[in-house]
Each structure stands twice: as C-alpha cells, then as structure tokens.
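Novice: quick one, what's the 3D model for this:
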Amino acid sequence: MSHYESMSYQEQGLSPGGRLRQLLATGKTLVCPGVYDGFSARMALAAGFECLYMTGAGVSMSRIGMADLGLATQTEMVDTAGMIANIDPKTPLIADADTGYGTAANVFRTVERYITAGVAGFHLEDQVVTKRCGHLKGKECVTLSEYLTRIKAAVEARKRRGSDIVIIARTDSLATHGLGEALRRLKAAVEVGADAVFLEAISTKEQLEAYCSTFRGSRVVTLHNMVQGSPQAYKITPKEAEHYGLGIMLYPAVCLLPAYVGITSALRALKGGLVEDDPEGSTPAQIFQVCGMDEIQRTDNEVSDWVQKFEAENK
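Specialist: Model prediction:
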C-alpha cells in the first residue's frame, strides 16, 4: 500500500491536498497543463483535465509583463493561485512556489497562504532567491543545508496548519552540480518530509532513467517537466511516462506558446490592415460559455425567482 493509499480521505468533502493525493494513489501518470490566469484555467477545465498546474513563468509574463527572473512576488503568486484554484475547487491545482520568496520564515508564510488559497500541492526549489526560469542558462543554487531549511519550513507549516497539501521538492542543481548531487539533494528533501521530487531540466534519456530508478519502489512520487520548445527538456509521451513510473507530468507552456503564436499572428494581421474571422468559427459566445456564462445566468435566475416569490408572498 502506498503512502497515499494509506491515508484515509472521505469521498465527500476532500481537501484540495486530499483530492490530489487520491489521484496520485491510482498509480497513473497525472498530466497537468500549465495555466497562468483565469482564461487559460477555464479552457483547461473545459478540456477535462483532472489536475492543473500554475506555471510561475506564465504568471510572471501575464500578470506583470516580465520574464521569469524571480520578479513575481509572493502576493502576486498567491493571489493568482487562489483565483485559479477556486474556479473549480474539485479540480486540484499544483502551483509553482519558486524559492519560497525569502528566508525560512517567508517559506513558512508562503505555504500557509497557499493552504488558505486552496492550493493542492506546490514545488519548492533550491535556486538563489533571485532565481530564473529553470530552462535558462546562468542559474545558481543555494547550499544543501539552505535548501533543506526551506523544505523543513514547508513541512512545519503544513503540520501546524493540519494540512495535507502535497510538498514537491524541486532541484535545479543538475545544471550546476551534476546528476549525482541533484539526486542526493532530492533524497535528502524526502528525508525531511517532501512527498514528491522534481528534477528540473532533464535533457537525456540516461538522466531520466537514473532519476526514476532512484525512487522506483518507494512512496515518493516523481515528476517530469515537459517544457515545449526547450532543448533542456527530454521529450516523452504520457504513455512513456507511465512506463518510467512517473507520477506527474507538467506541461507548463501548453497554453502559453499557442497564445503567443496566435495572438502575435492576429496582431500582425491587424497591423497590416487585415482582420479575418477565426477559421474554426469561434465566437465570443463560445468563449463566454467556457468562462461559466451558463452557471452565472442560472444563479442569477434562481435568485431573481426567489425574490419574485418572496415579494409575492409578502405583499
């Protein structure tokens, strides 16, 4: 019996972390599309995904218009995560927590705020506070002891809040210290209390196999980050991920890249004086439907009906 299966959760009223743990307990690879705002989250939910991933790079670019160089603040990340997590609370959200945004006290507060916001799980990394996207060059990592201090602070925050939020230990040290040190860091993070591990920027089959074999047969969930278009991301399919025993597959750019390509193309056409209807016949009404129009109108009608009945009964 796995760590997740051994934990008792009621079918009704599961916490966000409980719902994520329930999905992980199935043993199937959980495919998580990267979303970064309400619109991308709505589209992913409409497509039927069981779990969403909030990409920090996407939040940084969509919310503050800045590249992912550690500029998005804790508040901006928590606010966005809370909004996404509560569009459909039944669908768990895994969120990027970067470095925890400061000292151990900052990490503790970040985890508390993610728990309050309804986040189901998050990953915490070992880059320096002035971090950068994991698939960019020039990364720097903190010492192992400082990294474990962050993980320990997250574990203590979860414990004190009585939460079951899933803690994912990420290391970017593959690029800076090599595979051996990266695996050592992940194993140490698990000893401190992390539930899952995340080796960032796996670029070869050999690295992926060594990573998966290190944790195969244990209670630890392994995660692979599939950044489309990045040469630092070793490409595998979800079916291949199950073969490797990977528990989670993240696709952080699956919404971001098509949005960039499509919007850029439309703007260039407009700049050139040409605006055409979408070739697939998309309309504003369809977009409103994806973004909850029926539910909003149903609620409005139910309240209006109640008011009319109340007024009729109290004339």
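Novice: C-alpha only now, for contacts and for neighbours.
Specialist: OK.
Novice: give me the contact list for stretch 193-213.
Specialist: Contacts to stretch 193-213, defined as C-alpha atoms under 8 Å, 6 or more residues apart in numbering, come from residues 123, 134-135, 151-152, 155, 166-172, 174-175, 179, 182-183, 186, 190, 219-225, 231-234, 244-246.
Novice: apply 6 Å and report the result again.
Specialist: Contacts of stretch 193-213 from elsewhere in the structure, counted by C-alpha atoms under 6 Å, 6 or more residues apart in numbering, are 167-172, 220-223, 232-234.
Novice: the nearest residue to Phe49 once chain neighbours are set aside: what secondary structure?
Specialist: By the measure of C-alpha to C-alpha, 6 or more residues apart in numbering, the closest residue to Phe49 outside its immediate chain neighbours is Cys32, 7.2 Å from it. Going by DSSP: H, G, I helix; E, B strand; the rest coil, the secondary structure assigned to Cys32 is strand.
Novice: test my guess that Cys32 contacts Leu250.
Specialist: Yes. Assessed by C-alpha atoms under 6 Å, Cys32 is found in contact with Leu250 at 5.0 Å.
Novice: residue contacts, Ser173?
Specialist: Ala182.
Novice: please redo it, this time with the cut-off set to 8 Å
Specialist: When contacts are counted by C-alpha under 8 Å, 6+ apart, Ser173 is found next to 126-127, 141, 179, 181-182.
Novice: compare with the first, here's sequence two:
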Amino acid sequence: MLYATTTASDKRVAFRDALAAAGSEGRVLRFPGAFNPLSARLIEDKGFDGVYVSGAVLSADLGLPDIGLTTLTEVAQRSGQIARMTSLPALVDADTGFGEPMNVARTVQELEDAGLAGCHIEDQVNPKRCGHLDGKSVVDLETALKRVRAAADARRDPSFLVMARTDVRGSLDGEAGMRAAVDRARALVDAGADAIFPEAMKDLKEFEAVASAVDVPVLANMTEFGKSELFTTRQLADAGVRMVIYPVTLLRIAMGAVERGLEEIAAEGTQTGLVDGMQTRARLYELIDYAGYNTFDTSIFTYRP
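Specialist: Now for the predicted structure:
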C-alpha cells in the first residue's frame, strides 16, 4: 500500500551488491526507463533489476526537447515520485549536474533526499543535447573531472552510486573518438566515478574497449533510433557490460498506442475496437493495490472486487 517499504539506503546497498554480482557472474542488470510511477511498479512486477529515469523522458513528458531545459527541482521531484513506488533501485539522468561543480554537489544531495540509488553526470557543454544526436560538444577534461569529484564528495551516503557519462565518442570521428572515450573513462574513474556510461558506442568492440580499460561497471544505452545497434543482454555481457538501460522504450510504446487509439476514436466514433488491447481495470487495481487500502482501513470504502 502507498509506497515501497524498502528504504533508500537499502536500495543503494542492493544496487551495489547486484552490480558486484553481475561482474562475477558475467551478466547484465536490466533497467527499463519508467515514464511515470505506475510504470515503475510494473517494471518491478515483471522481474527487472532496476528502474531508470531518463532525462529525455522527463523533458518529453513536459512537452520539451531534451536540450537541458528541465530544472533540478523538476528532475528531483519526478524521479523521487518514481523511486518511492518500487523496491528496486532507481538510477536517474542528472544531465550535466545543472550548473557548475557546486551545483553538481547540490544535485547529488537533492537526489539522495529524493530516494534515488544513483545518478549519472555527463561531460557535455550546456546546453546539452540528446546523446545520440549529431553536433554534440563536450567540456574539457578538467571540467568533466571537477563535476565528478564534486558529485562524489557531496554524497552523504557512500552507497549512492555516482556514474560518469562521457559523450566524447560522438564528438570526434573514427579512432580518435574511441581513444578519447577510453582515456576519459579512465580519468573519470580516477576522479571518483563508481561506474562509466560511454554514450553512443557504435558496436560491441567499442563497448568491450571501454569495459576492458576500467575496473568499474560499464553501462550500455540501448535506445531505439540511435547510434548503437540494439544488442541483446547476452551480447552486452560478453562485451563486459554490466548494466543496460532502455530509456525511452516504454514511453515510445505507450505514445504509439495513444496515437493509434486517438486515430481509431476519431475515425470510428467509439473506442470499442481498442478495448481488447487495453490494460483491464482489474489489472490496474492489482498494480495500485486497491485491496491493500481496503485491508488497511475497512471503514474506508474504495471498491468491491
């Protein structure tokens, strides 16, 4: 009933333990992107390892492009609403940290207070853009390292995971981009990053090169319509990846269904033809635990199953 009973601290410890186990077992933790709190509960119900909160999804939910327009307040509030709904660890996209290193420090503490298990901070310039678009620019190495140091030093819970994302691969062509990504990944780990997110890798060999260069977990972004192929978890595990996110997948599925539904209603004048594809009322009530609220206080009438 209400929210998950697992504490934020316990989620963080479980996240770190799971990452360590994934490394020893050669498997990948799967984090689908939740587009609202209810979808986070469904992610847990289906047996996934964690929940991802995508900056692209948060901005799209507000009707905005993913170019750094969202604020720390908006991200912390929405990601906190999602994180509290599940006992799974939640990792959130914190963009460039919403400002200079001091802002990055505040960002980490706000996200800790919101109940997140970790966040990733990237090395793009402000305003940033989606990691799989062309024309990205990254800050110099020292600025990127200052962001990560600020994030690592600011956390009060040592189990809060600070992940460093680097977009340098997409800012340089050919082998130069890959060499820069590997070198920057190593430097970010030395600065205190607990994990590395190499954005816009082109193939499995590139993931393997990064994973082989660092001694911390590496994350793969399996976003549709991007620079990377949509590899299986087995392929990623064999390349040394230990965590995979599907950031916008559920939102794209949902919005595709919404668009088709609106077209059906407009054309037919009724939603009758859509009912078989809908989540049933009984399944919705199961997910939001209507029965639990009845049990909590029988004097409050909610519904009769």
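Novice: before we move on, the earlier item: overlap in contacts of Cys32 and Leu250 of the first structure?
Specialist: When contacts are counted by C-alpha under 8 Å, 6+ apart, Cys32 of the first structure and Leu250 are jointly contacted by Tyr53.
Novice: if we can go back for a sec, around the residue nearest to Phe49 of the first structure, how many other residues sit close by?
Specialist: By other C-alpha atoms under 10 Å, the residues close to Cys32 of the first structure number 23.
Novice: now, among the contacts of stretch 193-213 of the first structure, which is nearest to Thr26 of the first structure?
Specialist: The shortest gap between Thr26 of the first structure and any of the contacts of stretch 193-213 of the first structure belongs to Val221, at 11.7 Å (C-alpha to C-alpha).
Novice: which of the contacts of stretch 193-213 of the first structure are buried? Put it as a PyMOL command.
Specialist: In PyMOL, this line selects whichever of the contacts of stretch 193-213 of the first structure come out buried by 16 or more other C-alpha atoms under 10 Å:
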select buried, resi 167+168+169+170+171+172+220+221+222+223+232+233+234
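Novice: how about the contacts of stretch 193-213 of the first structure in JSON lines, adding secondary structure and distance to Gln289 of the first structure?
Specialist: JSON lines is the format used below for the contacts of stretch 193-213 of the first structure (DSSP: H, G, I helix; E, B strand; the rest coil; distance: C-alpha to C-alpha, whole Å):
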{"residue": "Ile167", "secondary structure": "strand", "distance to Gln289 of the first structure": "34"}
{"residue": "Ile168", "secondary structure": "strand", "distance to Gln289 of the first structure": "34"}
{"residue": "Ala169", "secondary structure": "strand", "distance to Gln289 of the first structure": "37"}
{"residue": "Arg170", "secondary structure": "strand", "distance to Gln289 of the first structure": "37"}
{"residue": "Thr171", "secondary structure": "strand", "distance to Gln289 of the first structure": "40"}
{"residue": "Asp172", "secondary structure": "coil", "distance to Gln289 of the first structure": "40"}
{"residue": "Val220", "secondary structure": "coil", "distance to Gln289 of the first structure": "39"}
{"residue": "Val221", "secondary structure": "strand", "distance to Gln289 of the first structure": "36"}
{"residue": "Thr222", "secondary structure": "strand", "distance to Gln289 of the first structure": "36"}
{"residue": "Leu223", "secondary structure": "strand", "distance to Gln289 of the first structure": "33"}
{"residue": "Gln232", "secondary structure": "coil", "distance to Gln289 of the first structure": "37"}
{"residue": "Ala233", "secondary structure": "coil", "distance to Gln289 of the first structure": "35"}
{"residue": "Tyr234", "secondary structure": "coil", "distance to Gln289 of the first structure": "36"}
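Novice: list the contacts of the residue nearest in space to the middle of the second structure.
Specialist: To find the centre residue of the second structure, average its C-alpha atoms and take the closest one (C-alpha atoms, centre = their mean): that gives Tyr52, at 2.8 Å. Tyr52 of the second structure makes contact with 31-34, 90-93, 245-247, according to C-alpha under 8 Å, 6+ apart.
Novice: out of everything not next to it in sequence, what's closest to it?
Specialist: Looking at Tyr52 of the second structure with C-alpha to C-alpha, 6+ apart, the closest residue is Gly33, at 4.4 Å.
Novice: that neighbour contacts Tyr246, doesn't it?
Specialist: Yes. Gly33 of the second structure is in contact with Tyr246 according to C-alpha atoms under 8 Å; the separation is 5.6 Å.
Novice: okay, these two: which has more neighbours?
Specialist: Neighbours around Gly33 of the second structure and Tyr246, counted as other C-alpha under 10 Å, are more numerous at Gly33. The numbers are 26 against 21.
Novice: Gly115 of the second structure reaches Ile82, doesn't it?
Specialist: No. Applying C-alpha under 8 Å as the test, Gly115 of the second structure and Ile82 come out as separate, 9.4 Å apart.
Novice: how close does Asp10 of the second structure sit to Phe160 of the second structure?
Specialist: According to C-alpha to C-alpha, to the nearest Å, Asp10 of the second structure and Phe160 of the second structure sit 10 Å apart.
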